[in-house]
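Chemist: below is the structure, and that's it, no one-letter string:
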């Protein structure tokens, strides 16, 4: 089945270029040119990826991202014309999975999209369900529950959790996590890891300041407590 992507940018030439390129790779592409239109499309369609510009009319990309996160864990890649690191971190704070800075090469955009899609698509048909007390992780369907409540994680948050869970008790420093999950060529810095760990704790833990699952070994890094 063809992957479906929503491209959101008020610059129609950029949307047209991205749409054409993705369609050449067999993807289905919807377009939106303002924040309200993007949010409406995201509510009414099942997308495999959202490319979302920060600077949009009616509602900016950060607000759109935040509202999408209230009902969907679809991977979101923010597009920003600014080089300011805080813009990028703010995008991650609102639940974005990745970001691309303008001007960009369309080949880079496609590579980033395909990398995220590979991580979120499981070829294995047998579900692997891991249980740690009240925490239940379904690796095949990438769904997480605490007790009877499903927790809405972004694809990157799930990647962090899954990676830590794979070796309970093993401590990974920020650099190791950044390279393992975001890749060697990721342009962000180690604060990205801290943002995602903090968000994971806020979603999974009864007391985020005293975490039960995603723990810190001071001066060393993070680990999962089984």
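Modeler: The structure has been received and is ready for your questions. Quick caveat: nothing in here was measured; it's all calculated off a predicted structure. Numbering: from 1, shown residues only.
Chemist: C-alpha from now on. contacts and neighbour counts both.
Modeler: Noted.
Chemist: pick out the residue nearest the middle of the protein.
Modeler: The chain has residue 97 as the residue nearest its centroid, 2.4 Å off, counting by Cα atoms, centre = their mean.
Chemist: residues contacting that residue?
Modeler: By Cα atoms under 8 Å, 6 or more residues apart in numbering, the residues touching residue 97 are 75-78, 154-156.
Chemist: and those, which is closest to residue 14?
Modeler: Using Cα to Cα, residue 78 is the member of the contacts of residue 97 that sits closest to residue 14, with 14.0 Å.
Chemist: what's the separation between the nearest residue to residue 4 once chain neighbours are set aside and residue 7?
Modeler: Nearest-residue entry for residue 4: residue 28, 4.7 Å, with adjacent residues in sequence omitted and distances by Cα to Cα, 6 or more residues apart in numbering. Residue 28 is 11 Å from residue 7, where distance means Cα to Cα, to the nearest Å.
Chemist: over to residue 201?
Modeler: Going from residue 201 to residue 7 by Cα to Cα gives 30 Å.
Chemist: how about residue 81?
Modeler: 16 Å.
Chemist: of those two, give the one with the bigger neighbour count.
Modeler: Using other Cα atoms under 10 Å, the more surrounded residue of residue 81 and residue 7 is residue 7, with 22 against 14.
Chemist: what strand or helix carries the more buried one?
Modeler: If you go by DSSP states H and E, residue 7 is part of strand 4-8.
Chemist: presented hereafter is structure B, for comparison with structure A:
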């Protein structure tokens, strides 16, 4: 697959290109926003774009808007933002970015997030009775999850929520998206229900780093199930 990487710092571009190439994909680097949009204007196709929020010549929001307007189908976008500028992360996600990377970030985390977006439709078939995510095995008929030989039985909503997180591991999910998908509502009162269900899923599935996954809150946006390299 082909990944476009746009960042004003050539060292960052080189670093990300190596990570993408080590995953077996092609990487094309840009150090200015105009170079990226020119390539896209010439119908250069990317399966994923990694974009700096503060790229010289423009900004992440403007580039996202340009892509939405000018491309028949916008590729997934991972936005990069400084770790010290948390508001940039929220703004990037609200602007339509599919994921984000805070700089600097661990190589393995970057690789996991790139892989998650490139997997696309290659995920396990929707009609399989059992699906496995790391150490976890989910049984759709029993609505149960097995870890280390111990089985936890979930309610219908808990199971639906857990499966949504596993399918979207290493991607940040907006609260509204979760509530619309599972509860068919975005009502304010439903957020308490969401928080309660996430707490129960975390406890029942024992989602901890030593088991390969953890759920954490993305302030002002939603939740993320992160893969922890073991």
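Modeler: Yes, it's here. Here the structure is a predicted model, which means the values were calculated and not measured.
Chemist: turn the contacts of residue 97 of structure 1 into CSV, including secondary structure, distance to residue 220 of structure 1 and neighbour count.
Modeler: Shown next, in CSV, are those (DSSP: H, G, I helix; E, B strand; the rest coil; distance: Cα to Cα, whole Å; neighbours: other Cα atoms under 10 Å):
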residue, secondary structure, distance to residue 220 of structure 1, neighbour count
75, coil, 30, 24
76, strand, 30, 27
77, strand, 30, 25
78, strand, 30, 25
154, coil, 25, 22
155, helix, 25, 23
156, helix, 22, 24
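Chemist: quick one: which of those is nearest residue 55 of structure 1?
Modeler: Checking the contacts of residue 97 of structure 1 against residue 55 of structure 1 by Cα to Cα gives residue 78 as the nearest, at 10.1 Å.
Chemist: now do the contacts for residue 100 of structure 1.
Modeler: Contacts of residue 100 of structure 1 (Cα under 8 Å, 6+ apart): 77-80, 109.
Chemist: for the residue mapped onto residue 34 of structure 2 from structure 1, helix, strand, or coil?
Modeler: In structure 1, the residue paired with residue 34 of structure 2 is residue 36, using TM-score structural alignment. Using DSSP: H, G, I helix; E, B strand; the rest coil, the structure places residue 36 of structure 1 in helix.
Chemist: go on, the one 3 residues further on?
Modeler: With three-state DSSP as the basis, the three-state label of residue 39 of structure 1 is helix.
Chemist: can you tell me how far it sits from residue 11 of structure 1?
Modeler: Counting by Cα to Cα - residue 39 of structure 1 and residue 11 of structure 1 are separated by 17 Å.
Chemist: tell me how far the residue in structure 1 that residue 14 of structure 2 lines up against lies from residue 23 of structure 1.
Modeler: With TM-score structural alignment as the criterion, residue 14 of structure 2 lines up with residue 16 in structure 1. As for residue 16 of structure 1, its distance to residue 23 of structure 1 is 11 Å (criterion: Cα to Cα).
Chemist: repeat that for residue 202 of structure 1.
Modeler: Taking Cα to Cα as the measure, residue 202 of structure 1 falls 38 Å from residue 23 of structure 1.
Chemist: packing partners of the helix or strand residue 15 of structure 1 falls within?
Modeler: Using DSSP H and E, residue 15 of structure 1 sits within helix 12-24. If you count contacts as 3 or more Cα pairs under 8 Å, 6 or more residues apart in numbering; DSSP states H and E, helix 12-24 of structure 1 packs onto strand 4-8, strand 28-32, helix 106-120.
Chemist: got TSV for those, with distance to residue 218 of structure 1 too?
Modeler: Below are the helices and strands packed on helix 12-24 of structure 1 laid out as TSV (distance: least, Cα to Cα, whole Å):
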stretch	distance to residue 218 of structure 1
strand 4-8	41
strand 28-32	45
helix 106-120	30
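Chemist: pick the most deeply packed of those.
Modeler: Between these, strand 4-8 has the highest mean count of neighbours, a mean of 23, where neighbours are mean count of other Cα atoms under 10 Å.
Chemist: can you map out the helices along structure 2?
Modeler: 10-22, 33-41, 60-70, 86-94, 107-119, 156-167, 175-178, 190-204 (DSSP state H).
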